[in-house]
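>>> Prediction below, plus the sequence it came from.
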Amino acid sequence: MASKNTNLTNALELAKKYDYANVENEFDLLLSSNQNDVLSLYYRGCTRIHFNKYQLATVNFDAAISSLNLSTKHEVQALYQRGYIQCLNRAKENNSNDLIHKTHFSIGTVHATLGKNEQTLRHFNHAIKNSRDSTEDTSKIYYLHRGRACAFCADFNGARNDLNIVIKESNDPLLRGCAHNELDQHDQAIKEFDLWFESDLRINNISRPLVETLDDHA
């Protein structure tokens, strides 16, 4: 039992260092001696997501959930991870990059609400990577949210870089104003918000679902 706990601890420590290749090997070793080790099944599923091994990860989550031996905490997380995989797979089956980046952004915001900032950054990175030439790319809204996430991770250079991308490249004065505000550039923020209130986008009440949550901020 002590050896098993040691191996599990070692695997989780490797995960904290993002050494996922060795993490997967550790869980492979644990499961080679006990195929019904539900925690190892769950954590190996989480590890395989990092390698985009979605089908194999789903097999692990299915086995862990069906065992009925997972704690409530881990069962909820396993169900969430499995749902996330299913959503991404559906987007890929439909060959829809638009759905893929929006899925990653939505999942990132969930992690942000839960205070899981590293996972938030990972999904925002995927959202940006898959959103080329989209409306979200033109507005740079994902950069605004990633900049905020970087700040929560104490990556202040990364936060400034993302916010400055919004200021320089966004076609949306509301988002530019929010970026200025995050950087304590309040005079410039007010100017951008004034532009937004006077713009056709505001007057014509054009729907922008990902931006509407920022209206009160403005």
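Looks like it arrived, so ask away. Residues are numbered from 1 along each chain as shown.

>>> From now on I want contacts and neighbour counts done on CA atoms only, so please keep to that.
Will do.

>>> Isn't A112 up against T120?
Yes - applying C-alpha atoms under 8 Å as the test, A112 and T120 come out as touching, 5.5 Å apart.

>>> Show me what whichever helix in the chain runs longest is packed against.
Identified as the longest helix of the chain according to DSSP state H is helix 72-93. Under the contact criterion of 3 or more C-alpha pairs under 8 Å, 6 or more residues apart in numbering; DSSP states H and E, helix 72-93 touches helix 38-49, helix 54-66, helix 97-113.

>>> What is the subsequent helix or strand relative to the helix or strand where A149 lies?
Assigned by DSSP states H and E, A149 belongs to helix 141-152. Using DSSP H and E, the helix or strand that follows helix 141-152 in sequence is helix 156-169.

>>> That following helix to helix 141-152, inter-axis angle?
Computed with axes from the mean of the first three to the mean of the last three C-alpha atoms, to 10 degrees, the direction of helix 156-169 lies at 160 degrees from that of helix 141-152.

>>> which of the residues in helix 156-169 are buried?
For helix 156-169, a neighbour-count test (16 or more other C-alpha atoms under 10 Å) marks G158, A159, R160, D162, L163, N164, I165, V166, I167 as buried.

>>> Would you reformat these as TSV and include distance to D98?
Below are the buried residues of helix 156-169 laid out as TSV (distance: C-alpha to C-alpha, whole Å):
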residue	distance to D98
G158	25
A159	25
R160	27
D162	21
L163	23
N164	24
I165	21
V166	20
I167	24
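
>>> and A112 and T120? which has more neighbours close in?
Ranked by neighbour count (other C-alpha atoms under 10 Å), A112 and T120 place T120 first, with 26 against 19.

>>> try it against this one:
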Amino acid sequence: MMYYCNEASVAAVNIKDGNSSTIVKLDKSSNGWRFIASFDESIYFTDSSENSVSCFSVKGGKLWEFKDDNIIQGPSGIVVDRYGIIYVALGLKHCIVAISPNGKRVVDFISTADGIEEPVKLFYDNKRDLLLVTGKAKTKPNIYPATKSNYSRQQLLETKPPYSMRKNKKHKIRKTKDASDSSDDGSGPTCNHVNMSVNFVQMKKGLSTQTFGECLVSKY
């Protein structure tokens, strides 16, 4: 399955036959941009007009929502790393925040001190545990290791993970190799499925077409 959102809903598309089905109905009154990502059995999306980050199960049940105007301002790109940590671009604040898998903790991940300005899109490489950040047209793309130490990844993971991760014993935290080494020695967590970190850039309300952004698919 692949997932996308528009002004009315979050939906799933069967990649085998192209059929789509609605997972979550959304408030049409929102006129902001929405970005979406998926991981394990959860779907995550941002809403720039509501200054919120939401998490739903792939069956449509709402798991959590983080909304704090002092922290989340104009959220856009969103990705999820191999451990279920969520990264959100905040262009208005010139930073990227990391959110714990259960949505209860938020910490700074990248800021202007790291050379970032008006981040918009995020892409995550599971194989190398790297985060690619792109911004406005004139800004230069940047790559950061997800182990970057503005924050402690383990500290975020001390919160209880989603049930779907607890029941899958293959999700184990192992020591991450130095990000400067791009080779794959299999030291990352093993997983028996293809994990998709998907960003769909949605058109604003009122436009007749949808524009889909890049889709990064990695097997690890």
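Thanks, I have the structure now. Keep in mind that what you see is a predicted model, and the values were worked out from it rather than measured.

>>> Overlay the chains and give the TM-score.
Aligned and superposed, the two chains score 0.27 in TM-score terms (TM-score structural alignment, normalised by the length of the first structure); 106 aligned residues with a C-alpha RMSD of 5.9 Å.

>>> re earlier: overlap of the contact sets of A112 and T120 of the first structure?
A149 (C-alpha atoms under 8 Å, 6 or more residues apart in numbering).

>>> what packs against the one helix or strand V133 of the second structure maps to?
V133 of the second structure belongs to strand 130-135 when assigned by DSSP H and E. With contacts defined as 3+ C-alpha pairs under 8 Å, 6+ apart, strand 130-135 of the second structure has these neighbours: strand 119-125, strand 142-145.

>>> Out of the ones you listed, which one sits most buried?
Of all those, strand 119-125 has the most neighbours on average by mean count of other C-alpha atoms under 10 Å, namely a mean of 25.

>>> and that one with strand 130-135, angle?
Using the same axes, to 10 degrees: strand 119-125 of the second structure against strand 130-135 is 160 degrees.

>>> Quick check: closest non-adjacent residue to K62 of the second structure.
Leaving aside its chain neighbours, K62 of the second structure sits nearest to F56 (4.4 Å; criterion: C-alpha to C-alpha, 6 or more residues apart in numbering).

>>> what's the neighbour count on the one you found?
Other residues near F56 of the second structure number 20, with proximity taken as other C-alpha under 10 Å.

>>> OK, contacts around it?
Per C-alpha under 8 Å, 6+ apart, neighbours of F56 of the second structure: S42, I43, Y44, K62, L63, W64.

>>> Sticking with the closest residue to the second one other than its chain neighbours, tell me its helix or strand.
Nearest in space to I43 of the second structure, with sequence neighbours left out and distances taken as C-alpha to C-alpha, 6+ apart, is F56 at 5.2 Å. Taking DSSP H and E as the definition, one finds F56 of the second structure inside strand 52-57.

>>> What residues of that strand count as buried?
For strand 52-57 of the second structure, by 16+ other C-alpha under 10 Å, it's S52, V53, S54, C55, F56, S57.

>>> Tell me the helix or strand right after it.
Where DSSP H and E defines the elements, the next helix or strand beyond strand 52-57 of the second structure is strand 62-67.

>>> Summarise which helices and strands that following strand is packed against.
In terms of contacts (3+ C-alpha pairs under 8 Å, 6+ apart), strand 62-67 of the second structure is packed against strand 52-57.

>>> Relative to I167 of the first structure, how far out is the residue nearest to Q81 of the first structure when sequence neighbours are not counted?
When the adjacent residues along the chain are set aside, Q81 of the first structure lies closest to C46, with 7.6 Å between them (C-alpha to C-alpha, 6+ apart). Relative to I167 of the first structure, C46 of the first structure is positioned 36 Å away (C-alpha to C-alpha, to the nearest Å).

>>> same check, this time on T135 of the first structure
Distance, T135 of the first structure to I167 of the first structure, using C-alpha to C-alpha: 16 Å.

>>> Next, count neighbours for the residue nearest to Q81 of the first structure.
23.

>>> With S21 of the second structure instead?
Using other C-alpha under 10 Å, S21 of the second structure is surrounded by 12 other residues.

>>> so who does it touch?
So S21 of the second structure contacts A11, A12, V13 (C-alpha under 8 Å, 6+ apart).

>>> what about it, distance to L63 of the second structure?
Relative to L63 of the second structure, S21 of the second structure is positioned 20 Å away (C-alpha to C-alpha).

>>> cool, L216 of the second structure as well?
24 Å.

>>> go on, L130 of the second structure?
27 Å.
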